[in-house]
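Q: Mind looking at a prediction? Sequence and model below.
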Amino acid sequence: MAVAPLRIGNASGFYGDRFDAVREMLTDGPLDILTGDYLAELTMLILGRDRLKDPGAGYARTFLRQMEECLGLAHERGVRIVTNAGGLNAAGLADALRKLADRLGVPVRVAHVEGDDLSPHHPDALAAHAYLGGFGITAALREGADLVVTGRVTDAALVSGPAAAHFGWAPDAYDRLAGAVVAGHLLECGAQVTGGNYAFFRDGDVRRPGFPLAEIHEDGTAVVTKHDGTGGFVDTGTVTAQLLYETAGARYAGPDVTARLDTVRLTREGPDRVRIGGVRGEAPPPTLKVGLNRLGGFRNEVTFVLTGLDIDHKADLVREQMADALATSRPADVRWDLVRTDRPDAPTEETASALLRLVVRDPDQRTAGRALSGAAVELALSGYPGFHVTAPPGRGVPYGVFEAAYVPQDAVGHTAVLHDGRRVPVAPPRDTVALEDVPQPPLPPPLPPGPVTCAPLGRVAGARSGDKGGDANVGVWVRTDDAWRWLAHELTAGRFRQLIPESRDLPVTRHVLPNLRALNFVVHGLLGEGVAAQARFDPQAKALGEWLRSRHLDIPEILL
């Protein structure tokens, strides 16, 4: 007898996402499971600093406030909730939720998942957490939990765990698990799959996108959609964009299964409905990723505003005047960036101005502060004409460093802790396969020669970019077969380096995904030591894809 599809919605893509999304997802249409993703690499650092101040902290307090408002509503509607809002302290959040439920008189069974915390093995890290899979969530739901709190699990586990519980999938049901992992990856960033941050945002009304849901079937296929009447839109483009986000090659590895992204097939099933099928899965790798978050030191910055004429000479003068102070204090890292936002004969003072940004980093807060603060302020009456800064420099603030490590799958004590205190251990996978790159598939035949026009790449291609530690990824896709024949041959790794000068001295890996008419580029080391270190203007590479789309190259006129 066929098992009914499982409707899983998501109400959070990060810590700080739309507060009202939980209520909206519960009231705008039917659901079986509601998930919330609150964790990112940067969030773990933030929660780690919170816990230094208060050992009882370390979880997403926003979620507790959302549950105060909506826990009763979820119970009335029979919706179970799964979230990684536990952060560094899943047990603490679970206890807080039990107390909240008692106070509200809502009879819910709260469980949590633990085993991800490896901090005792990394005493020099502020937080060290393994990315667990979904079977701890599965165990908690199978034992009757209404609300499951986790710490660091993979984002997709919030969906694959409930799907395995609902359908009774075994750990070696790789194709089905892979389908759920892909669905989970599509939901994890909330409104990014319903038109948010979308290259072709003018295709629909994205002023307030609704949050997404997936109808998952017993065979692992799924339909991504949203509640009727909510904003935004879902089509094969929005799904492709999110599928490429923060991924790399054809193999998308997780603790439970490696999903083959090169097998994914997207089919528009109707308005705001895209079916995901064909997903193949393989045994997971033998190791788990561990996110290590450390305090890297202290950071300080000042931005000088240069207005009108002689911008380059004014910038040279500031650098020369600051040189003695920097030479005396000798901060470990000094970076100057001149951003030419000015234009000739500008109609406003702001559009006549450029920005010269100085950033210093050092292990010593006094050095990071002293190097800028006093010297920069002293230039107020003895600097370039029109001297002013966007804000006075401060004392230096701490910044973090993210590093990925790996441990054997059996090195963690993955455990579901049930509402009655029982502990259910989760066994590591029986079979594993070392991760290897998939050979590049054959490219389509190139377009025949014809007239071309120099135009922005974005006239024919979409893109979405993001970060993974110190690496940036840029997914680029097109919407027609002819455009794919051109893109696959034109946008090589070498061409990418030409269009994105920051990448010219860095390793750039190109991955080809013909089913999606897509290329995925990984720029290794572009983001330095990760987002918390703020090594560049756009520290998470969120707009790197849009920069690429704005670059001009010769495009066949038949595509324009």
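A: Yep, it's here.

Q: Going by C-alpha atoms from here, please, whenever you check contacts or count neighbours.
A: OK.

Q: Quick check: the closest residue to Leu527 other than its chain neighbours vs His388, distance?
A: Among residues not flanking Leu527 along the chain, Gly470 sits closest, at 4.4 Å (C-alpha to C-alpha, 6 or more residues apart in numbering). Gly470 sits 33 Å away from His388, going by C-alpha to C-alpha, to the nearest Å.

Q: adding another structure so you can compare the two:
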Amino acid sequence: MSDTPIRIGNVSGFYGDRFSAVREMLEGGELDVIVGDYLAELTMLILGRDRLKNPDLGYAKTFLRQMEQNLGLIAEKDVKVVVNAGGLNPHGLAVALRAAIEKVGVDRSVAFVNGDDIVGRAAELGLGTPIAANAYLGGFGIKSALDAGADIVVTGRVTDASLVVGTAASRFGWGYDDLDQLAGAVVAGHVIECSAQATGGNYSFFTEIEDMARPGFPIAEVAADGSSVITKHDGTGGAVLVGTVTAQLLYEVGGPRYYNPDATARLDTVELTQEGVDRVRISGVKGEAPPKNLKVSLNHLGGIRNEFEVVLTGLDIEAKAELFQKQFEAALPERPAELTWELARLDRADADTEEQASAMLRCVARDTDPKKAGRQFTGTAVELALASYPGFTLTAPPGNGSPYGVFEPGYVDAALVPHRVNQPTGVTESIDPSPLRTDPIVDESVPSSTSTTDWGETVDVPLGTLAGARSGDKGGSANIGLWVRSDAEYAWLDETMSVDKLKELLPEVADLTVHRYPLPNMRAVNFVVEEVLGRGVAENVRFDPQAKGLGEWLRSRVVAVPASLIQKGN
């Protein structure tokens, strides 16, 4: 046990992130631990299909290849590895890792954490009959494995922040009652979990960062009191700024309380300070007891999804779209259960190029019957090629469609979910849930400020002239976090950006339920839009199925901004 801050570097934010990140982080400077997040809703479906084909799979194969190439360097530098790459089969990944370690000939021990996979008990637990059901475990299984001397710990579905929570808890000997420290680690884990998003990736003000060619991956220096400094290796691209950290803190969150299995972090207590070049301190985080229930990722097989897209060029775009839609629906042998149309008006008048003169009409079908959403669906479009609007063309040949999954969250008492650690010695240890668990406090949506400041003269400019944004999916819902960089700007943002104003600026969400949560410490306002993504990313109901661009659309909308704020350097 030590009071020296632990340097935790992230090497993955999703299954498919930069493959070379492990070597870059190991060679770039000193680290105590590397962590990596490989799982997401869609990833669990991908791993589920892998496991159906081969019961020995179901884990992130990319991670195994990264380890095969870097085990020698990991052993040489004596760096620990903690990742959730075990997916649906952490035991299988542990077996494969041990074989790789033996082949390379290094001295590294492997532990794995499981128990999250409760699909076999889903019906008994009132969760229906999904094809996959994985509870989000906390970090104390990881802590136990590291305490027992494991060098590499692979897990199934733990919360993204748990990788850092468990690692820091092991270093500093935290227990369940160290709520402020645990909450601080939750916040640090949330900041670095999405890799380069903390160092300039997906950052609204990216043009202000000098080198974005290849952003470095983030490092959290977590201290014994739970505070941390977010940084990156010297000489790497991107930047670590209060802004980049704020943006990531707003990613995929709801109200001020950020629930995790080991502690609830109060995001409204977070204090951010630019401590130096590429160094942002996170302090002041307060923790509360964790919720009684664990969140469960439930994936169901939704059916078959298929789509086609036709190009409409030149004049009479809407009339052409109407003609084709009418002809197509009349010609369909069997109508799919769901049939949606989307006309994207990308065209412009008197265009200099044919592409700029063209719009796109997309049709999407979903059905549990493969025939209705299969080749006969796209084939019907092809049959109209010589009988429809002038200039008819398809962007791709007809296809058979593909299975899609439907995600929904579930909740189950943590006491009913086994949390097991399989130590390097072969001993299996059970981890009890936090004894402090309680019914969660639901944060209430807050209307805009009641202040009516006289801001004086205004100028119509895009909202993004002042505000940054970060948006993302939360199951079928999405969040949009808006933040600004001065107290005066925040006073204006809090007064201006009401739920009604959001709906006015984003007409596509006008009929949906929207919650609003101000976060003054971060000069931010977070919105959660319910059901904007249907039944989750795998259903792919929107042009932007993970809501990644929703915040940037909002920033592009024109609003009346006080001229005084624009004149202060924006």
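A: Thanks, I have it. What you are looking at is a predicted structure, and each value in this text was computed from that prediction instead of being measured.

Q: Please work out the TM-score for the two chains.
A: Taking TM-score structural alignment, normalised by the length of structure 1 as the basis, the two superposed chains have a TM-score of 0.98; 559 aligned residues with a C-alpha RMSD of 1.3 Å.

Q: what about Gly470 and His388 of structure 1, which has more around it?
A: Per other C-alpha atoms under 10 Å, whichever of Gly470 of structure 1 and His388 has more neighbours is Gly470, with 22 against 19.

Q: so what corresponds to the more buried one in structure 2?
A: Pairing criterion TM-score structural alignment: the partner of Gly470 of structure 1 within structure 2 is identified as Gly476.

Q: longest strand of structure 2?
A: In structure 2, taking DSSP state E as the definition, the longest strand is strand 293-313.

Q: how far out from the middle of the chain is stretch 503-519 of structure 2?
A: Computed by C-alpha atoms, centre = their mean, to the nearest Å, the chain-centroid distance of stretch 503-519 of structure 2 equals 20 Å.

Q: Now do the helices in the stretch 251-400 of structure 2.
A: Using DSSP state H, counting those that start in this stretch, the helices of the stretch 251-400 of structure 2 run over 317-331, 375-383.

Q: what range in structure 1 does the first one sit on?
A: To tie it back to what came earlier, the one meant is helix 317-331 of structure 2. Counting by TM-score structural alignment, helix 317-331 of structure 2 corresponds to residues 311-325.

Q: can you map out the helices along the stretch 101-250 of structure 1?
A: 135-142, 157-167, 174-187, 236-244.

Q: Now the shortest one: buried residues?
A: So that's helix 135-142 of structure 1. Within helix 135-142 of structure 1, the residues that qualify as buried by neighbour count (16 or more other C-alpha atoms under 10 Å) are 135-141.

Q: farthest pair in these?
A: Spanning the widest gap among the buried residues of helix 135-142 of structure 1 are Phe135 and Leu141, at 9.7 Å by C-alpha to C-alpha.

Q: How about the contacts made by Gly394 of structure 1?
A: 300-301, 369, 373 (C-alpha atoms under 8 Å, 6 or more residues apart in numbering).

Q: Distance of the aligned partner of it in structure 2 relative to Ala265 of structure 2?
A: By TM-score structural alignment, Gly394 of structure 1 lines up with Gly399 in structure 2. For Gly399 of structure 2, the distance to Ala265 of structure 2 equals 47 Å [C-alpha to C-alpha].

Q: quick one: Leu457 of structure 1 from Ala472 of structure 1, how far?
A: 19 Å.

Q: Please apply the same query to Leu381 of structure 1.
A: Separation of Leu381 of structure 1 from Ala472 of structure 1 (C-alpha to C-alpha): 42 Å.

Q: where does the equivalent of Ala491 of structure 2 over in structure 1 land in three-state SS?
A: Under the alignment (TM-score structural alignment), Ala491 of structure 2 pairs with Arg485 of structure 1. The three-state label given to Arg485 of structure 1 by DSSP: H, G, I helix; E, B strand; the rest coil is helix.

Q: Could you give the number of residues near Arg485 of structure 1?
A: A count of neighbours around Arg485 of structure 1, defined by other C-alpha under 10 Å, yields 19.

Q: my read: it touches Pro444, true?
A: Yes - contact criterion C-alpha atoms under 8 Å: Arg485 of structure 1 and Pro444 qualify, at 5.6 Å.

Q: so where do the strands sit in the stretch 351-500 of structure 1?
A: In the stretch 351-500 of structure 1, the strands defined using DSSP state E, counting those that start in this stretch lie at 353-362, 388-389, 397-408, 415-417, 423-425, 452-456, 461-468, 471-478.

Q: Now these in a markdown table, please, with extra columns for distance to Val239 of structure 1.
A: Compiled in a markdown table, the strands of the stretch 351-500 of structure 1 are given as follows (distance: least, C-alpha to C-alpha, whole Å):
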| stretch | distance to Val239 of structure 1 |
| --- | --- |
| strand 353-362 | 37 |
| strand 388-389 | 42 |
| strand 397-408 | 28 |
| strand 415-417 | 32 |
| strand 423-425 | 35 |
| strand 452-456 | 23 |
| strand 461-468 | 11 |
| strand 471-478 | 11 |
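
Q: Single out the most deeply packed of those strands.
A: Here the criterion is mean neighbour count by mean count of other C-alpha atoms under 10 Å, and of those the winner is strand 471-478, at a mean of 26.

Q: Quick one: work out the angle between that strand and helix 236-244.
A: Interaxial angle of strand 471-478 of structure 1 relative to helix 236-244 (axes from the mean of the first three to the mean of the last three C-alpha atoms, to 10 degrees): 160 degrees.

Q: from the chain's centre, how far out does strand 471-478 of structure 1 sit?
A: On C-alpha atoms, centre = their mean, the centre of strand 471-478 of structure 1 falls 13 Å from that of its chain.

Q: And that strand, what does it pack against?
A: helix 236-244, strand 461-468, helix 481-490, strand 518-523, helix 544-550 (3 or more C-alpha pairs under 8 Å, 6 or more residues apart in numbering; DSSP states H and E).

Q: and Ala180 of structure 1, which of those is closest to it?
A: Once those are compared by C-alpha to C-alpha, helix 236-244 is nearest, at 12.8 Å.

Q: Which residue range of structure 2 does that closest one align onto?
A: Taking TM-score structural alignment, helix 236-244 of structure 1 hits residues 242-250 over in structure 2.

Q: Pull the contacting residues for the match of Gly470 of structure 1.
A: Neighbouring residues of Gly476 of structure 2 by C-alpha under 8 Å, 6+ apart: 407-408, 530-537.
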